[in-house]
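Colleague: Show me how the following folds:
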Amino acid sequence: MNHRPLKPTTATDHSAEPVPDRMRASVIDATGGTDALHILDVPVPSPVLSELLIRVVAAGVNPIDTKTRAGSGLSAAIAAYPATLGFDFSGVVVSAPYEAHPLSPGTEVYGLASFPRTGGSYAEYVVAPSQSLARKPTSLSHVEAAGVPLAALTAWGVVVETARAHEGQRMLIHAGSGGVGHFAVQLAAYFGARVTVTASGRNAAWLRELGAAEVIDYATTRFEDVVADVDVVIDLVGNTADEVGTRSLQVLRPGGLYVLVPTGAWPGYAEAAEAAGLRATSYKVTPDGDVLATLGRLLDSRAIQVYIDSVFDLGDASAAHEAVESGHTRGKTVLRVSDD
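Modeller: Below is the predicted model:
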């Protein structure tokens, strides 16, 4: 990277370090299998208005990335190819909108890229709006921090803002050992809910350490046979596997709340819930720097933690996608993009 031509700097760039014209990125030229991902030299993005330019140290990999690469997810919104995927990142501010900006050049930050409106985080540099960033938790490495934003913001949105987790509430969380799931379990328990989780048996002890009161091994037990009258179901599976969504309606109390997270996982959930006399909503993550700052304080105080299952180099993004698509990862998968 040091041998690439540098952009000329001016007094108004507010940059911490010289910025090259081009960068390495993991891109797709069209949707397809994991082999569609490949490394390409692309132009470094230029921030506008309230956007910051960040040098990416690590990038998180999420199921929405794999769905988009495969042709579903957000693929219809990709305006042009080659396209750089990715939302999560942790890195260092290179350029801020103005001199007195609170996230000045040199500040370590984590947050979400505005993909697909802009290039994603599978790259050496990314632009992101100020409102989508917060200072990186000091107790976390960049690799750990990159696993937080999308998953933890989603968990906060469904557990805290939508389900309003509170003392005595009975909550069932499906796929509790995944990226969103392991944050959802911790946040629900932190706010006092009694948490029941479905997961593989190998993750039971770990999930209890995170705060789950009960763990149901989905391979050996039908959850509807042992759970009833819960207040909220957080469904991170839907009807893509074993009719988990439909079965979840059976275990809710009258008037209970069903929250569906995965995109396209059960198109008919709203009608089915209404017919059963239940409330239901889907959820889409909302970038929020203030919530990221709150999550950062919880992480630094060890009230919650992030678990990184595996780390791949940027050039191995295809292998990272394969790992996520296997459905057997615990916590988060992360790409190491550059040196800390």
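Colleague: use CA for all of it now, contacts and neighbours both
Modeller: Will do.
Colleague: ok, residues contacting stretch 35-50?
Modeller: 20-30, 53, 69, 97, 119, 125-130, 315, 317-318 (Cα atoms under 8 Å, 6 or more residues apart in numbering).
Colleague: ok, now with 7 Å
Modeller: Residues outside stretch 35-50 that contact it (Cα atoms under 7 Å, 6 or more residues apart in numbering): 21-28, 53, 97, 125-127, 129-130, 315, 317-318.
Colleague: Looking at these, which are in strands?
Modeller: Applying DSSP state E to those, the entries found in strands are 22, 23, 24, 25, 26, 27, 28, 53, 125, 126, 127, 129.
Colleague: correct me, but the second one touches residue 124?
Modeller: Meaning residue 23. Yes - contact criterion Cα atoms under 7 Å: residue 23 and residue 124 qualify, at 5.9 Å.
Colleague: I'd like the structure of this one too, to check against the first:
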Amino acid sequence: MPTSMRVVELVRFGGADAAFAARELPRPVPGPGQVLVRVRATSVNPLDLQTRRGDYRDQVTLPAVIGNDVAGTVVETGPGADDFRPGDEVWYLAPVFAEQGTYAEFHVVDQALVAPKPARLSHVEAAGLALVGVTVWEALVERAGVRAGERVLVHGGAGGVGSVAVQLASALGAEVVTTARARDHEFVTGLGADVAIDFSDGDYVPKVRALGGVDVVLDTVGGDTLSRSPEVLADRGRVVSIVDIPEPQNLLAAWGVNATYHFVFVSPGRDKLASLGRLVDQGKLRPVIGTVLPLADVAEAHALLEGTGDRRRPRGKIAIAVPS
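Modeller: Reported below is the predicted structural model:
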């Protein structure tokens, strides 16, 4: 077992090109109830972009190893950590703003947050599903309470979160409407969307209203989605947003349809991973991995997710492979 590990640290807030630096740090040691995991893969999420830009600078002390998704192998257990053994393949969502994030070769975590990795998934696939999967589960199941026969509007169905939300809503028995560019319509209908609307070709609201409205709106894009959702909601409809929106929006129209709003900031949990794993095993859910980059290219992964310069943002998730 090595006594040190390679990490990629966030060394300054701002743009991706100058934000990160690779270095060696001491390998962490698991404490009571913890496991040490050899990270095989992680991924990049919008939360990472916000952290890098400095949106959460009050919670992050530089230099910092950030990142939240993990798929890997248990290599050591701490006192009282009896749920896992060395060699077990696991996946989990690390606590947000933990002392050490997941852009590293090794990671320590409380065993209560860890679940066995679904056998059908590679480490890269599992890492690409952890945070977005838990987010979507909390949004659609725990908050919106989506039921079979309802109609759900997923904004941004070709994205990392949206591609999982389309699948989960379909697996729950809902009729799924999603917004996506025309070039992505075949892709999102292949995931389970019943109707795909080109958001770049005029206003989506009349097109959704022509379908009879929706029971649930999942906002993954921000903008004026909160204020416009009452225009497409059925009575007692629900809106769930996972986007930080600093500007206030006029929600007066929400009273007219008795709307309920939920705001989700993801929280880890083994039970959510177990539920997602069962859907994976049943063939009802699969991660969508658009690009895989090595740990050394974290800055490029951030730039790809932002779609800066001439970079075209890929469908689905950007995963990070952590080589031995």
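Colleague: coming back round to it: okay, residue 23 and residue 124 of the first structure: which has more neighbours?
Modeller: Ranked by neighbour count (other Cα atoms under 10 Å), residue 23 of the first structure and residue 124 place residue 124 first, with 24 against 18.
Colleague: In three-state terms, label the equivalent of residue 329 of the first structure over in the second structure for me.
Modeller: Aligned counterpart of residue 329 of the first structure in the second structure: residue 314 (TM-score structural alignment). Judged by DSSP: H, G, I helix; E, B strand; the rest coil, the three-state class of residue 314 of the second structure is coil.
Colleague: Give me the buried positions along stretch 243-260 of the second structure.
Modeller: Using 16 or more other Cα atoms under 10 Å as the test for burial, stretch 243-260 of the second structure gives 243, 254, 257, 259, 260.
Colleague: Next: stretch 98-107 of the second structure.
Modeller: 98, 100, 101, 102, 103, 104, 105, 106, 107.
Colleague: What is the nearest of these to residue 165 of the second structure?
Modeller: Closest approach between those and residue 165 of the second structure, by Cα to Cα: residue 102, at 23.9 Å.
Colleague: Contact partners for the closest one?
Modeller: 42, 65, 66, 67, 68, 69, 70 are the contacts of residue 102 of the second structure under Cα under 7 Å, 6+ apart.
Colleague: Taking these, tell me the two that lie furthest apart.
Modeller: Farthest-apart pair in these is 65 and 70; separation 13.4 Å (Cα to Cα).
Colleague: Those two: which is more packed in?
Modeller: residue 70 (34 against 23).
Colleague: Could you look up the SS state of the residue mapped onto that one from the first structure?
Modeller: Aligned counterpart of residue 70 of the second structure in the first structure: residue 89 (TM-score structural alignment). Per three-state DSSP, the secondary structure class of residue 89 of the first structure is strand.
Colleague: quick one on the thing from earlier: for the ones in strands among the contacts of stretch 35-50 of the first structure, could you give me JSON lines that also reports distance to residue 323 of the first structure?
Modeller: Shown next, in JSON lines, are those (distance: Cα to Cα, whole Å):
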{"residue": "22", "distance to residue 323 of the first structure": "29"}
{"residue": "23", "distance to residue 323 of the first structure": "25"}
{"residue": "24", "distance to residue 323 of the first structure": "22"}
{"residue": "25", "distance to residue 323 of the first structure": "20"}
{"residue": "26", "distance to residue 323 of the first structure": "16"}
{"residue": "27", "distance to residue 323 of the first structure": "18"}
{"residue": "28", "distance to residue 323 of the first structure": "18"}
{"residue": "53", "distance to residue 323 of the first structure": "29"}
{"residue": "125", "distance to residue 323 of the first structure": "24"}
{"residue": "126", "distance to residue 323 of the first structure": "24"}
{"residue": "127", "distance to residue 323 of the first structure": "27"}
{"residue": "129", "distance to residue 323 of the first structure": "30"}
